[in-house]
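Peer 1: Coordinates only, no sequence provided:
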């Protein structure tokens, strides 16, 4: 059996810590995700964590970067299929709703809510979040998913729809109204078709 190098061991430890941070934030929320909770999930000592990260904040920032990377990979994986749909607007809205309701997106929401009042967290995650939204728009534009919409409105539409379904996912956790879900999606679809000039 080949022994792992020190770099490989370090990368494995970092991956365990990042995965444990993501898992803890999903289950416990941002504020209850302590270093002890993370290390317990990772099966590592607190000392092992501090050998890799200087602070809990550094680890949270690494977790946010990993969540964004996973989200973008998932999005890119599905873009070709979305672009090939006969009704690309409806298919895109359904995909967006599913993606914004995923546990990974809950991690981003937890961190963004905390960042509203924690200046250091806000400044540390801002570049990653900015890059995330820019990449979503650029990838959707490149894949042709936004082609039915007027070019001057495309970026705003992407942001509005992400925020619409992200807000819906947040409220649904407290006050689910499944009977309204399809009607709201169809209303969003009609609004976009009107904007596209095809309704």
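Peer 2: Now that the structure is in, tell me what you want to look at. Keep in mind the model is a prediction, meaning the values are calculated, not measured.
Peer 1: all contacts plus neighbour counts: C-alpha atoms, from now on.
Peer 2: Noted.
Peer 1: Setting the sequence-adjacent residues aside, check what's closest to the residue most central in space within the chain.
Peer 2: Nearest to the geometric centre of the chain sits residue 105, at 3.9 Å (Cα atoms, centre = their mean). Excluding the flanking residues, the one nearest residue 105 by Cα to Cα, 6 or more residues apart in numbering is residue 99, at 7.2 Å.
Peer 1: distance of the one you found from residue 19?
Peer 2: Distance, residue 99 to residue 19, using Cα to Cα, to the nearest Å: 19 Å.
Peer 1: another structure for you, compare them:
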């Protein structure tokens, strides 16, 4: 999806009258809920298109078709491809953070459980869609301009939440940073390797076990 240089504004659109009315009355209006649902459909359609045809093949007419909407209806919610892509990246980041919270809050932080949860996450369409965007941003300056500040914001939020969710690592911040970086690099790299055929699937269990053992080595003894 080529981001139009002439119209690549990334700021949030001003609130519609119905949204301001809802805020005044203390709850969302029916119209604002319908608008949010339509925006959600378009973002989900964008994710599906990225998975099916890649970034280069993801056009606004294709997204509208995937969402079951007219292009005019889509432009009512997203004025151009830049605003749609920005909203999609934000949603992908939110999904990743929600998954991280769920896996962290419902376990005893046993490395095997955490590694398994992360491995499961990178097999979902959202991961594939994000990888498409990340790779395309390497050579697409307009996409990179949208993505980079969002990546910085995401890293800061992820870091803050990780520290709060894993208090047992507070005595070893350097090792915690290493464990998080190692987990992300290895698991996401393995997932990409499987998608491209660079990794033999039979090696996956052993590599994940090596990661679990390394996390245990880094983890503070008191944990």
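Peer 2: Now that the structure is in, tell me what you want to look at. Keep in mind the model is a prediction, meaning the values are calculated, not measured.
Peer 1: To which residue of the second structure is the residue nearest to residue 105 of the first structure aligned?
Peer 2: In the second structure, the residue paired with residue 99 of the first structure according to TM-score structural alignment is residue 121.
Peer 1: same question, residue 78 of the first structure
Peer 2: With TM-score structural alignment as the criterion, residue 78 of the first structure matches residue 103.
Peer 1: could you pull out the helices for the first structure?
Peer 2: Per DSSP state H, the first structure carries helices over the ranges 6-28, 35-42, 46-52, 56-83, 88-100, 103-115, 119-143, 154-172, 178-196.
Peer 1: buried residues in the fourth one?
Peer 2: Of the residues in helix 56-83 of the first structure, those scored as buried under the neighbour-count criterion (16 or more other Cα atoms under 10 Å) are 56, 59-68, 71-72, 75-76, 79, 82-83.
Peer 1: End to end on stretch 41-50 of the first structure, go ahead and measure it.
Peer 2: End-to-end distance for stretch 41-50 of the first structure: 15 Å, by Cα to Cα.
Peer 1: now do stretch 167-185 of the first structure
Peer 2: OK, stretch 167-185 of the first structure end separation, Cα to Cα: 13 Å.
Peer 1: show me what contacts residue 43 of the second structure?
Peer 2: Residues near residue 43 of the second structure by Cα atoms under 8 Å, 6 or more residues apart in numbering: 84, 87, 88, 91.
Peer 1: Which residue, other than its chain neighbours, is closest to the second one?
Peer 2: Counting by Cα to Cα, 6+ apart, the nearest residue to residue 87 of the second structure once its immediate chain neighbours are dropped is residue 43, at 7.1 Å.
Peer 1: Residue in the first structure paired with that neighbour?
Peer 2: In the first structure, residue 43 of the second structure lands on residue 18 (TM-score structural alignment).
Peer 1: Then residue 155 of the second structure?
Peer 2: By TM-score structural alignment, residue 155 of the second structure lines up with residue 133 in the first structure.
Peer 1: give the contact list for its match.
Peer 2: Shown in contact with residue 133 of the first structure (Cα under 8 Å, 6+ apart): residue 159.
Peer 1: Check the gap between it and residue 68 of the first structure for me.
Peer 2: Per Cα to Cα, residue 133 of the first structure is found 10 Å from residue 68 of the first structure.
Peer 1: ditto for residue 178 of the first structure
Peer 2: Note on residue 178 of the first structure: its distance to residue 68 of the first structure, by Cα to Cα, is 28 Å.
Peer 1: ok, residue 196 of the second structure - how many residues close by?
Peer 2: Applying other Cα atoms under 10 Å, we find 9 other residues in the vicinity of residue 196 of the second structure.
Peer 1: Now do the same for it: its match in the first structure.
Peer 2: Structural alignment (TM-score structural alignment) places residue 196 of the second structure against residue 174 in the first structure.
Peer 1: From residue 55 of the first structure, how far off is that match?
Peer 2: 32 Å.
Peer 1: now residue 154 of the first structure
Peer 2: Residue 154 of the first structure sits 39 Å away from residue 55 of the first structure, taking Cα to Cα as the criterion.
Peer 1: okay, those two: which has more neighbours?
Peer 2: More crowded of residue 154 of the first structure and residue 55, by other Cα under 10 Å: residue 154, with 18 against 12.
Peer 1: What is the neighbour count of residue 192 of the second structure?
Peer 2: 18.
Peer 1: Now for it: which residues touch it?
Peer 2: Residue 192 of the second structure makes no contacts at all, as judged by Cα under 8 Å, 6+ apart.
Peer 1: repeat that with 10 Å
Peer 2: Contacts for residue 192 of the second structure were tallied using Cα atoms under 10 Å, 6 or more residues apart in numbering; they are 122, 123, 127, 128, 131, 186, 198, 199.
Peer 1: One more: residue 196 of the first structure?
Peer 2: Counted by Cα under 10 Å, 6+ apart, residue 196 of the first structure has contacts 146, 147, 148, 149, 150, 151, 153, 190.
Peer 1: That one matches what in the second structure?
Peer 2: When the second structure is aligned by TM-score structural alignment, residue 196 of the first structure is paired with residue 219.
Peer 1: do residue 36 of the first structure as well
Peer 2: By TM-score structural alignment, residue 36 of the first structure lines up with residue 61 in the second structure.
Peer 1: Looks like its match contacts residue 70 (just checking).
Peer 2: Yes. In this structure, residue 61 of the second structure is within contact of residue 70 by Cα atoms under 10 Å, at 8.0 Å.
Peer 1: which ones are touching the closest residue to residue 126 of the second structure other than its chain neighbours?
Peer 2: Of all residues not flanking residue 126 of the second structure in the chain, residue 92 sits nearest, at 6.2 Å (Cα to Cα, 6+ apart). Taking Cα under 10 Å, 6+ apart, we find residue 92 of the second structure in contact with 43, 44, 47, 86, 98, 125, 126, 127, 129, 130.
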